[in-house]
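1. structural data only, the sequence is not supplied:
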């Protein structure tokens, strides 16, 4: 199963809106005879790749799969039927499928006389598929907020210069994050200041993510902007009430209702979800990041901290709706990694404790 989890990770960034899945086939004597992973949406699932590799040796064998085999026909047939037809007699999966259109695979396998077990390395497999699992359960994309800052939390100097705070190694690692995401999102401030490209570079075979610029009034992305080239698909998210003349210079727009300031973040994420996006890498500046945090729409934070001090300049996060220490968003640090001179810190928000009503005095 641990090998199946490793295989599943190879599909990150290229399977959306499907999950990443890995599969290992053992023959009747317990020897590994086939393995595979879901490589792209619309293509064969992990079980089919592994069964093809195993051939007749799969008959009487065991399939170990990171996710409960699917029980529906979409662009491909149900994996449960492929396992039954191949003569598999035992299936072990790590995580149950929460997707209501695909679940039920375990029951169908049992009805066909296949022994089924679940929960093996469930936490590890779920962690590898956390973006998809979150999106299924919440009907919005899983959001990773990435930022680079000095050790004192500045993303630029007082004169707004910022290239380069972190090392080349950290910047290369960001491209790995982009390659694993379905969409990369920035705001109008970043579009004006940096004219970012947002495409993946330096990773062979990477699927380019959708590039999204949140440009409420359609004034930041101008003709000739790097994000409008043909390296990847681009959407410019604008206010739904803008007239057609205001967006005539943009090749593709996503209209989203306004909030008190900027665009409504839940509505933006819902629109991206409807477009097939299941994971978002938020690379926007402090204002857009603050809007996402205030909306409760950040699932993971990846901060690249450089051993540099500036003492002044913009902070990594502003206007997050936090006004007092008791409202602070507390985090669980899940990983710290040295990348050259820098430190990459990964954290997730801690669950919010329920508010206990004050007891009445009698």
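-> Here it is on my side, so go on. Everything quoted here is computed from the prediction, not taken from an experiment.
2. please count neighbours and contacts with C-alpha atoms only from this point.
-> OK.
3. for stretch 134-147, how far is the first residue from the last?
-> The first and last residues of stretch 134-147 sit 22 Å apart, counting by Cα to Cα, to the nearest Å.
4. now swap in stretch 174-188 and tell me
-> End to end - Cα to Cα - stretch 174-188 spans 20 Å.
5. buried residues, it. List them.
-> 174-188 (16 or more other Cα atoms under 10 Å).
6. dropping in the other structure now:
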């Protein structure tokens, strides 16, 4: 059965509702219940761990039997397990819903299978509606659920000829104020901001997310990777969130630890060495390259060794957006995938050296 215009419109509304929910270890999910004539019966969204899931929240606004024959529009496959709440697939079946349309499959093994359960009960199921928009909303949660680690965004700023700094090491500022403001906004959307000890020792960054009127209310946890000591009076130690220090060069181990702490969105902006380590290890889910229309020359490259010995081994990206920020450009890209597999595969190991500036 084809998806109707009313159902697509309801899915877009469900995504708006989902965005009202908190970002955390549980996904943001929205739901809309449609009557057979396409009018809206009820709406709901997930308000956080331990609260009703979006489908049950929507059903709670109806009297018993009022959802019989209705269509449930949900941004994520209805769950099929009992945790703090019961299975949403069962709740929809018991409510008499005749059709379910959802955007994304649930990637979690323990809760996946709601669609099969619905079909077995005679409920019509349609999947993949507005999937790209849904993934844009909860992509980091999907990454964490599938891979058992946070979603990683690697950011750098560079000249037009690919340099992160002039030959004397100066780099402030390659890009203009609009690009820097965009970086701060994106910092505020992350759970953690990651740098290496080289950056902390060389630049003494505060690692806060700041807007035109001062610090954002949401601040990422500052994370420092590397074996060198950080001074007691370093600006990072005055961060409003308690900084985490990892005296290691194993970036995969750091991500494992951060995932265990409930961190799902990591923003890496620690300089060429650290950025290259994440790329080489196959741990960059998204790349943000801020490109300034300046030429620097010299050897201070924005990336160093990423494990590409020959052109055939190039780490190819798919550009998802190009934005103009004042005089600068922001290129947003993700690893190309072939037959469902990532092109970003580990090169050698997940370790990096902090012996050069920007690590």
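-> Now that the structure is in, tell me what you want to look at. Source: prediction; values computed, not measured.
7. TM value for the aligned chains?
-> Once superposed, the chains reach a TM-score of 0.79 (TM-score structural alignment, normalised by the length of structure 2), with 326 aligned residues with a Cα RMSD of 3.0 Å.
8. just the buried residues of stretch 174-188 of structure 1: which are in helices?
-> 174-180, 188 (DSSP state H).
9. so which residue is dead centre in structure 1?
-> residue 279 (2.8 Å; Cα atoms, centre = their mean).
10. my read is that that residue contacts residue 179, right?
-> No: using Cα atoms under 8 Å, residue 279 of structure 1 is not in contact with residue 179; the gap is 10.9 Å.
11. ok, the buried residues of stretch 174-188 of structure 1 vs residue 343 of structure 1, which is closest?
-> residue 174 (13.0 Å; Cα to Cα).
12. that's a strand at residue 12 of structure 2, yeah?
-> No: read with DSSP: H, G, I helix; E, B strand; the rest coil, residue 12 of structure 2 is helix and lies in no strand.
13. and it? What does it align with in structure 1?
-> Per TM-score structural alignment, the equivalent position to residue 12 of structure 2 in structure 1 is residue 2.
14. got it, and residue 158 of structure 2?
-> Residue 158 of structure 2 maps onto residue 149 in structure 1, by TM-score structural alignment.
15. distance of that match from residue 317 of structure 1?
-> 11 Å.
16. likewise residue 132 of structure 1?
-> 26 Å.
17. the more surrounded of these two?
-> residue 132 (24 against 18; other Cα atoms under 10 Å).
18. the more buried one sits in which helix or strand?
-> helix 130-138 (DSSP states H and E).
19. list of residues touching that helix?
-> 17-20, 98-99, 126, 140-143, 278-279 (Cα atoms under 8 Å, 6 or more residues apart in numbering).
20. ChimeraX command to pick out the buried ones of the residues you listed?
-> Restricted to buried positions by 16+ other Cα under 10 Å, the ChimeraX selection for those reads:
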select :17,18,19,20,126,140,141,142,143,278,279
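21. going by distance to residue 325 of structure 1, which of the contacts of helix 130-138 of structure 1 wins?
-> residue 143 (24.1 Å).
22. quick check: that closest one is in a helix.
-> No: with three-state DSSP as the criterion, residue 143 of structure 1 is assigned strand and is not in a helix.
23. now it: closest residue in space, sequence neighbours ignored.
-> Of all residues not flanking residue 143 of structure 1 in the chain, residue 280 sits nearest, at 4.8 Å (Cα to Cα, 6 or more residues apart in numbering).
24. that neighbour: how many residues sit nearby?
-> 30.
25. ditto for residue 237 of structure 2
-> Other residues close to residue 237 of structure 2 by other Cα under 10 Å number 17.
26. identify the residue of structure 1 aligned to it.
-> So, by TM-score structural alignment, residue 237 of structure 2 is matched to residue 228.
27. sorry, back to before: redo the contacts of helix 130-138 of structure 1 as CSV? Include distance to residue 192 of structure 1.
-> Output for the contacts of helix 130-138 of structure 1, formatted as CSV (distance: Cα to Cα, whole Å):
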residue, distance to residue 192 of structure 1
17, 31
18, 34
19, 35
20, 35
98, 41
99, 40
126, 38
140, 28
141, 26
142, 26
143, 23
278, 27
279, 25
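28. in contact with residue 289 of structure 2, which residues?
-> 155-158, 330-332.
29. list which of those are still in contact in structure 1.
-> On the basis of both residues aligned by TM-score structural alignment, their matches' Cα atoms under 8 Å, what survives of the contacts of residue 289 of structure 2 in structure 1 is 155-158, 330-332.
30. quick one: the strands in the stretch 51-200 of structure 2?
-> Assigned by DSSP state E, counting those that start in this stretch, the strands in the stretch 51-200 of structure 2 fall at 71-76, 99-104, 124-126, 151-159, 192-196.
31. figure out which of these is closest to residue 342 of structure 2.
-> strand 151-159 (13.9 Å).
32. tally of neighbours for the counterpart of residue 221 of structure 2 in structure 1?
-> When structure 1 is aligned by TM-score structural alignment, residue 221 of structure 2 is paired with residue 210. Applying other Cα under 10 Å, we find 20 residues neighbouring residue 210 of structure 1.
33. and for residue 72 of structure 1?
-> 18.
34. could you find the counterpart of it in structure 2?
-> Aligned partner of residue 72 of structure 1 by TM-score structural alignment: residue 81.
35. residue 106 is in contact with its match, correct?
-> No: look at residue 81 of structure 2 against residue 106 with Cα under 8 Å: they stay out of range, at 11.5 Å.
36. shared neighbours of those two, anything?
-> residue 112.
37. residue in structure 2 paired with residue 131 of structure 1?
-> Per TM-score structural alignment, residue 131 of structure 1 is aligned with residue 140.
38. check residue 328 of structure 1 too.
-> That one, residue 328 of structure 1, aligns with residue 314 by TM-score structural alignment.
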